[in-house]
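Chemist: pasting the structure only:
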């Protein structure tokens, strides 16, 4: 079985080295490739690169013209690379259309997430494989969803993967590289709730002529697969078995629901292996560490407890695993209807409730800080500064005093006195007496008493009491 290559984001190596595969030279747009059945395929734009090769959109050429709206892709690798050879071998022997159709009928399945073999060929020094066109991969969806899937989405994907693995295992193979970037959505709108397991570049036979592979560590094969998800057995160099596929699937489920794995940031292979071995002895601590403050689903704990007990050569109970995942969907408050839900409504609602609404008209403005210092009060004297209201009252009264046609000083008609009376805690009073000829004298006394009250009284109450006394003397 070929060793794992570097991630798709790494730069391709110009020369073939140990553990690294040579990348093919780019092919021009519109170049035609001829498959083993003498059909011609026109290349479209490149849609992706992996550690082994490149993938292009492709259309079958009919009557000298390629079809519009490509519904296929072509995967191309140099002939010296091994992964596409292994993948092509699997499709030709175990994924023929009639085989998949027969299995679906036997298992009463509407959907099986294993692509059917279409055709392949050799183009110059390159090997190519024609496949159906698929939609987005789960890793991109995982990132778009804030690195978290709802339990319903994760378990629904898990159920479809169990069906796919049961078929692959029944053909005598193990996948050994299950991960989000190798699980694709269907391309057609009617297939939006369907996922497909692709990239069989690390596929291997677990069952030979003499029966099941022997449990024997091989240092030359140690750490095969994707480091983050590969099984403990693969770390030891043991040939993959059906149990290993389910261990890998379990790590994906934990990451999809919790957002992380305890060893995600560790890059050294032996350290990752040691952490996985440690957590295999206590699945509760593994799940608690993965989910942190969240409560982990008990179905995941039961799943790992079951997978850990599967013997190396034992056939897994696929129906039991699917029933466990269906139970997990119900426990999360959802119903099992086969629909994929990549955004958790409950989380969004909570976020919407806790997030204050912003004004649609203008952005929020921070309140200005009050830089004025409050007036200091003289502790040795009862004097207080005149308020603006007092000053306005004083000026008003002085103006009325000098006027030849003096008006009544009734508080009801003076707009400045009404707030003063309320601030003092009382109600505005109306002078019901007719001041007659004493009006001018009363005004002079009020002005004089107001000045005295401002200098001697602690507040407006003193002013009110002074005015009241002045009114009695006038009467």
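Modeler: Yep, that arrived. Just so it is clear, the model here is predicted, and its values are computed rather than measured.

Chemist: all contacts plus neighbour counts: C-alpha atoms, from now on.
Modeler: OK.

Chemist: elements contacting the one helix or strand residue 57 maps to?
Modeler: Applying DSSP states H and E as the criterion places residue 57 in strand 54-62. For strand 54-62, the packing partners by 3 or more CA pairs under 8 Å, 6 or more residues apart in numbering; DSSP states H and E come out as strand 40-49, strand 72-78.

Chemist: please identify the most buried of those strands.
Modeler: By mean neighbour count, with neighbours taken as mean count of other CA atoms under 10 Å, strand 72-78 ranks first of the helices and strands packed on strand 54-62 at a mean of 24.

Chemist: what angle separates that strand from strand 40-49?
Modeler: 80 degrees (axes from the mean of the first three to the mean of the last three CA atoms, to 10 degrees).

Chemist: give the buried residues for the helix or strand that residue 287 is a member of.
Modeler: Following DSSP H and E, one finds residue 287 within helix 283-291. Across helix 283-291, burial judged by 16 or more other CA atoms under 10 Å covers 283-284, 286-287, 289-291.

Chemist: let me know the closest of these to residue 398.
Modeler: residue 291 (78.6 Å; CA to CA).

Chemist: ok, the closest residue to that closest one other than its chain neighbours - contacts?
Modeler: Residue nearest to residue 291 in three dimensions, not counting chain neighbours: residue 258, with 5.0 Å by CA to CA, 6 or more residues apart in numbering. Taking CA atoms under 8 Å, 6 or more residues apart in numbering, we find residue 258 in contact with 148, 290-291.

Chemist: would JSON lines of these with distance to residue 10 be doable?
Modeler: What follows is the contacts of residue 258, written out as JSON lines (distance: CA to CA, whole Å):
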{"residue": "148", "distance to residue 10": "25"}
{"residue": "290", "distance to residue 10": "27"}
{"residue": "291", "distance to residue 10": "30"}
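
Chemist: between the residues you listed, which sits nearest residue 310?
Modeler: Using CA to CA, the contacts of residue 258 come closest to residue 310 at residue 290, 23.2 Å.

Chemist: contacts for the next helix-or-strand element following the strand holding residue 57, please.
Modeler: As assigned by DSSP H and E, the chain's next helix or strand after strand 54-62 is strand 65-66. With CA under 8 Å, 6+ apart as the test, strand 65-66 has contacts from 41-42, 59-60.

Chemist: adding another structure so you can compare the two:
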């Protein structure tokens, strides 16, 4: 039996704004003061969390299935669950987005109940000894591009795209990549006229510095190009094992972000993409060339990725690297999103 644990990553970089503040995943009613939600969802144990709130494994007493529950204090300075609710509603009819089962308030908390999913790509990356093959990387990034296109078509930016926020499905859907964590999601254009929002400068960095676009570091309002640049950094991360700006030390977070931005700006492209197929560099150059309000050609990027697969005499067969480490990849309903037994 093999376990994927939340803390398997040996990287000491601390770029995330939503670091876990409690390693104990056992349910403790003192954490939320909630035991049951809407007289239907029974909380069982904590499976994740951060500055925004907590995530729990729960049992749906009505449908007799396991679900995931997010909780957030109503008095949070910048509430994220209401934003997530909006994104869930907007994306409910699309593949690769979990379904929202319930949203409401319980005591002093917002609560959102959603489909229980499988491990994140960060979990699986650690499980595969922090190395994905070109084949697996191209297949999962191809799916990530599709999810991003779907969000953009619904006038939404994710704004925090990273391996932690890509989750695989479970059971019959274990080959499907899901987007999660929509707390920073934002509209980039008018819903009726489709007129793009204006370019605004002087913005604070929203998202995760490791995967943030250079424009985001420079204080520019995010657009479709920035989500795609975060995907490109995720692609490079999977192929290289780490990114050159990981592990940077500085006295303040601002100084650290400045150093990360400087590296992203100055590192030679040939060095960043060393040993990779030319199509990877082509994708990087294309994404970096996009203007603020330009409509990306998502299919062009997907063609580059699929060309790599074909050139290497492989197929888009969903045979991911983690399947080669075990004979069967499936999750029991009682397993958590973070601590997965295979």
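Modeler: That came through fine. These figures come from a predicted structure and were not determined experimentally.

Chemist: circling back to that earlier point, so for residue 396 of the first structure, which of the helices and strands packed on strand 54-62 of the first structure sits nearest?
Modeler: Nearest to residue 396 of the first structure, of all these, is strand 40-49, at 84.8 Å by CA to CA.

Chemist: matching residues in the second structure for the next helix or strand after the helix holding residue 287 of the first structure?
Modeler: Using DSSP H and E, the helix or strand that follows helix 283-291 of the first structure in sequence is helix 298-309. Aligned using TM-score structural alignment, helix 298-309 of the first structure spans residues 278-289 in the second structure.

Chemist: check the mean deviation of the matching stretch from the first structure.
Modeler: Superposed on the first structure, stretch 278-289 of the second structure shows a mean distance to its aligned partners of 1.0 Å (mean CA distance after the TM-score superposition for the first structure).

Chemist: buried residues in that stretch, which are they?
Modeler: For stretch 278-289 of the second structure, by 16+ other CA under 10 Å, it's 279-281, 283-284, 286-288.

Chemist: name the nearest of the contacts of strand 65-66 of the first structure relative to residue 152 of the first structure.
Modeler: Residue 152 of the first structure has its nearest neighbour among those in residue 59, at 36.0 Å by CA to CA.

Chemist: can you count the residues close to the corresponding residue of the second structure for the closest one?
Modeler: Residue 59 of the first structure maps onto residue 59 in the second structure, with residues paired by TM-score structural alignment. Residues contacting residue 59 of the second structure under the criterion other CA atoms under 10 Å number 21.

Chemist: repeat that for residue 259 of the second structure.
Modeler: 16.

Chemist: and residue 125 of the second structure, helix, strand or coil?
Modeler: Using DSSP: H, G, I helix; E, B strand; the rest coil, the structure places residue 125 of the second structure in helix.

Chemist: contact partners for the residue nearest to it when sequence neighbours are not counted?
Modeler: Distances taken as CA to CA, 6+ apart place residue 131 nearest to residue 125 of the second structure, at 6.3 Å, with adjacent residues excluded. By CA under 8 Å, 6+ apart, the contact set of residue 131 of the second structure is 125, 238-241.

Chemist: any chance of these in JSON lines, plus secondary structure and distance to residue 302 of the second structure?
Modeler: JSON lines is the format used below for the contacts of residue 131 of the second structure (DSSP: H, G, I helix; E, B strand; the rest coil; distance: CA to CA, whole Å):
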{"residue": "125", "secondary structure": "helix", "distance to residue 302 of the second structure": "22"}
{"residue": "238", "secondary structure": "helix", "distance to residue 302 of the second structure": "17"}
{"residue": "239", "secondary structure": "helix", "distance to residue 302 of the second structure": "17"}
{"residue": "240", "secondary structure": "helix", "distance to residue 302 of the second structure": "20"}
{"residue": "241", "secondary structure": "coil", "distance to residue 302 of the second structure": "22"}
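
Chemist: buried among those? Need that as a selection in PyMOL.
Modeler: Selecting only the buried entries of the contacts of residue 131 of the second structure in PyMOL, with 16+ other CA under 10 Å as the criterion:
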select buried, resi 125+238+239+240
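
Chemist: pull the most distant pair out of the contacts of residue 131 of the second structure.
Modeler: Greatest spatial distance in these: 125 and 240, 11.5 Å, computed using CA to CA.

Chemist: can you tell me how far the residue of the second structure positioned farthest from its centre sits from residue 106 of the second structure?
Modeler: In the second structure, the greatest distance from the average C-alpha position (CA atoms, centre = their mean) is reached by residue 39, at 30.7 Å. Applying CA to CA, to the nearest Å, the value for residue 39 of the second structure to residue 106 of the second structure is 10 Å.

Chemist: rewinding a little: how near is the match of residue 59 of the first structure to residue 209 of the second structure?
Modeler: For residue 59 of the second structure relative to residue 209 of the second structure (CA to CA), the value is 35 Å.

Chemist: cool, residue 92 of the second structure as well?
Modeler: Counting by CA to CA, the gap from residue 92 of the second structure to residue 209 of the second structure is 29 Å.

Chemist: the two: which has the busier surroundings?
Modeler: residue 209 (25 against 13).

Chemist: just give me the match in the first structure for that one.
Modeler: When the first structure is aligned by TM-score structural alignment, residue 209 of the second structure is paired with residue 227.

Chemist: pretty sure that match is in a helix, no?
Modeler: No. With three-state DSSP as the criterion, residue 227 of the first structure is assigned coil and is not in a helix.
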